[in-house]
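Asks: Provided below are the primary sequence and the corresponding predicted coordinates.
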Amino acid sequence: MARRLPPLNALRAFEAAARHLSFTRAADELFVTQAAVSHQVKALEEHLGLKLFKRLNRALMLTDEGQHYFPDVRDALDQLDIATNSLLKADSSGVLTVSVMPSFASLWLVPRLQQFTQQHPDIDVRIAAYDSLADFDRDDVDCAIRYGKGKWDNLYVEHIMDDEMFPVCAPHYLERNPSVITPNGLQHHTLLHDYAVLSEAETWAYWLKHANITGVDHTRGPKFSHTHMAMQACLSGEGIALGHSSMISSELQTGRLLRLFNISVSSDMSAYFVCSQNGIERFKIKVFRDWLLSESA
């Protein structure tokens, strides 16, 4: 059977006014105007068909009906508060499922994940690495890291970092092939390709054109379905790849990869944090978002 419940805001206004025996103090507690409290109480009285207050010149008193109703409403709101706090506390721990592209997960997220775990030991991150975009209404996913232009309707979207492309190789490859020290020397070397690129700016053809380099056959060389596979081949010394600044900062800092030339191309794609519009209010999602932003700063 359907419950015949009054609006929650009206109940909150009545409980505060009954506890203080003052619309003014109730308004201060609820951060609304005195008129708003009076309006909510009047709406509740009309809903019930009963008078709950006696409005005197300089005082406010409960009617017999109001005195009977007040303790039950107070207890009900207290129970609702307890239930809500319990739910939010439970959401501060447990599993957090993050949807992310396989390459971004492998090259950037996973190597840093231990730092998040150390800061939030009660949250167990589960990485769902897929090329397809998660559907927050259908899939068991809490939040996502997406690579694109940030145009996803009806979702909470926050920019994490921009991306640039530039040639990189492993140190031992450079030792074996000193002729690569100039851009024109690329014609004598193996180019590694990621054929699942989302933008023309991520291709060798675009970079070579931007760098005004001719005589290099950009169609030759091994091709990989994911960026992290091309980077692994690069780390193994199999050739020269176009590195994403958003994914290989650690490899550059540790010297596992070397940037060859001071010529880069800005991608029209960036990394974004994404979740449902209401999801950003959840504790686990919010702290993960905050950690992402601090790591990418």
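Replies: That came in fine, so what should we check first?
Asks: okay, CA-based contacts and neighbour counts for the rest of this
Replies: Fine.
Asks: Just the residues contacting stretch 251-270, thanks.
Replies: With CA atoms under 8 Å, 6 or more residues apart in numbering as the test, stretch 251-270 has contacts from 147-150, 159-171, 180-183, 198-199, 201-202, 207, 210-211, 235.
Asks: Okay, one more to line up with it:
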Amino acid sequence: MKNLRAAIGTPSAIIAFEAAGRHMNFSNAAGELNVSQPAISRQIRNLEAHIGRPLFIRRGNKVRFTEQGQLLFEATKESFRNIIAAVEQIADAAYDRTIKLQSQPILLSTFVLPVMVELQRAFPDFFIDIQASENDVPVDDERPTIAILYGDGNWPGMRSELMFSDIYFPVCHPLLLKGMRSADPADLFGRLPLLQVPNFIDPWMEWRRWGEHFHIKGLMTKRPQFINDYEVLLQACRSGQGIAVGAVHLVREALAEGSLVRITELTVNSDFGFHFVYDPRSLQKGRFADVLSWLRDRAEETRQRCQAMLEDDHVRWQPR
């Protein structure tokens, strides 16, 4: 039995023939395949020469099959249909084994990426696609998606589960405190520059709110340096440019490595936090529920580590 190349010559010729036969127009076939019309004509002439029989009867711009061309087209059409169906079946199977993880870049880098190796090891037959997105990007409801979003838990049409609530406290680079002799908040905030994210969803990110709550006048009148991205704000804070409101789950590693320190005992518990957000229909797909459960466990471990961090005296600054 001949192989395909021996029977038809180049595979591109049979692709051109099938497209031309389906359209009954060489120009339309060329447009579909993104080649020129002469290229289609040349491929079909080569195929006819290889087979030794004409496949089309050409009359100006119109074509129709010869008897041999009709026979070959019926076989080609059925074969191509089977190939397309098989490819779609394979793609659907891969699609069913893919889960998208969607979140802001800062949380991907602090929570998702550190556990990715373990996650892939736990689910070796699954593909985990990571997508960095803004917090207000809609959750994909066409494919299984676990979004990690910041807010109050209200995402209409979606199910949300609290990962961990935010706990806030002031932080800065330790060198910024060089020469400071007092841990009095009024003195610290009065002398050191402030960094702030404007228009943040949680009002506790505003220094004015801290001033009103803790009765620190300097925080109600002093203008902070505004930076509209929290990850960039933390980079500025770690480089010694000012004091920032630290969210414990996002500054934990910086506290552990010593690039940030807590500067006072002032702490607030937020009504906002990070949530797993997903379409509840996804729970019926593949091992979506198992992956979600695995991530819940990792979130609980992170919450416990953060709680331990809050009780660690080594991450607090003490005046000398």
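Replies: Right, received. Where do you want to start? Keep in mind the model is a prediction, meaning the values are calculated, not measured.
Asks: Mind checking which of the contacts of stretch 251-270 of structure 1 land in helices?
Replies: P171, W207, H210, L235 (DSSP state H).
Asks: which residues in the stretch 51-200 of structure 1 form helices?
Replies: For the stretch 51-200 of structure 1, the helices defined by DSSP state H, counting those that start in this stretch cover 64-90, 102-104, 110-119, 171-176.
Asks: starting at the chain centroid, how far to the second one?
Replies: Read it as helix 102-104 of structure 1. Relative to the chain's own centre, helix 102-104 of structure 1 is displaced by 16 Å; criterion: CA atoms, centre = their mean, to the nearest Å.
Asks: Repeat that for stretch 222-242 of structure 1.
Replies: 28 Å.
Asks: Just give the closest residue to R209 of structure 2, not the sequence neighbours.
Replies: P203 (6.8 Å; CA to CA, 6 or more residues apart in numbering).
Asks: Show me what the one you found aligns to in structure 1.
Replies: The alignment partner of P203 of structure 2 in structure 1, by TM-score structural alignment, is E200.
Asks: Tally up the residues packed near its match, please.
Replies: If you count neighbours by other CA atoms under 10 Å, E200 of structure 1 ends up with 12.
Asks: Just to check, it is in contact with L208?
Replies: No: between E200 of structure 1 and L208 there is no contact under CA atoms under 8 Å: 11.8 Å.
Asks: Check the gap between the alignment partner in structure 1 of R262 of structure 2 and S249 of structure 1 for me.
Replies: For R262 of structure 2, the aligned residue in structure 1 is R259 (criterion: TM-score structural alignment). Relative to S249 of structure 1, R259 of structure 1 is positioned 10 Å away (CA to CA, to the nearest Å).
Asks: And A233 of structure 1, by the same measure?
Replies: 17 Å.
Asks: Of these two, which one has the most company?
Replies: A233 (19 against 15).
Asks: helix or strand for the more buried one, which one?
Replies: Assessed by DSSP states H and E, A233 of structure 1 sits inside helix 227-235.
Asks: And the strands in the stretch 51-200 of structure 2?
Replies: 56-59, 62-65, 98-103, 127-132, 145-151, 159-172, 195-196 (DSSP state E, counting those that start in this stretch).
Asks: could you redo those strands as JSON lines and give each row mean neighbour count and distance to L71 of structure 2?
Replies: Shown next, in JSON lines, are those (neighbours: other CA atoms under 10 Å; distance: least, CA to CA, whole Å):
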{"stretch": "strand 56-59", "mean neighbour count": "14", "distance to L71 of structure 2": "12"}
{"stretch": "strand 62-65", "mean neighbour count": "15", "distance to L71 of structure 2": "9"}
{"stretch": "strand 98-103", "mean neighbour count": "22", "distance to L71 of structure 2": "41"}
{"stretch": "strand 127-132", "mean neighbour count": "15", "distance to L71 of structure 2": "43"}
{"stretch": "strand 145-151", "mean neighbour count": "24", "distance to L71 of structure 2": "47"}
{"stretch": "strand 159-172", "mean neighbour count": "21", "distance to L71 of structure 2": "55"}
{"stretch": "strand 195-196", "mean neighbour count": "24", "distance to L71 of structure 2": "73"}
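Asks: Kindly present the ones you listed as TSV, with separate columns for distance to P280 of structure 2.
Replies: Shown next, in TSV, are the strands of the stretch 51-200 of structure 2 (distance: least, CA to CA, whole Å):
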stretch	distance to P280 of structure 2
strand 56-59	55
strand 62-65	53
strand 98-103	14
strand 127-132	19
strand 145-151	10
strand 159-172	6
strand 195-196	36
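Asks: And the ones you listed: which comes nearest R42 of structure 2?
Replies: Ranking the strands of the stretch 51-200 of structure 2 by proximity to R42 of structure 2 (CA to CA) places strand 56-59 first, at 12.8 Å.
Asks: Find me the equivalent region of that closest one in structure 1.
Replies: Going by TM-score structural alignment: strand 56-59 of structure 2 matches no residues.
Asks: measure S12 of structure 2 to L4 of structure 2 for me?
Replies: Counting by CA to CA - S12 of structure 2 and L4 of structure 2 are separated by 11 Å.
Asks: and what of V87 of structure 2?
Replies: In terms of CA to CA, V87 of structure 2 sits 19 Å off from L4 of structure 2.
Asks: so how far is stretch 148-166 of structure 2 off the chain centroid?
Replies: The answer for stretch 148-166 of structure 2 is 17 Å, by CA atoms, centre = their mean.
Asks: quick one: contacts of that stretch?
Replies: 101-104, 135, 201, 247-249, 269-280, 296, 299-300, 303.
Asks: ok, now stretch 175-185 of structure 1?
Replies: By CA under 8 Å, 6+ apart, stretch 175-185 of structure 1 touches L174, L186, H188, H189, I213, T214, G215, V216, L260, F261.
Asks: Now neighbour count too, for the residues you listed, in CSV please.
Replies: Shown next, in CSV, are the contacts of stretch 175-185 of structure 1 (neighbours: other CA atoms under 10 Å):
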residue, neighbour count
L174, 18
L186, 21
H188, 13
H189, 16
I213, 15
T214, 13
G215, 11
V216, 18
L260, 17
F261, 13
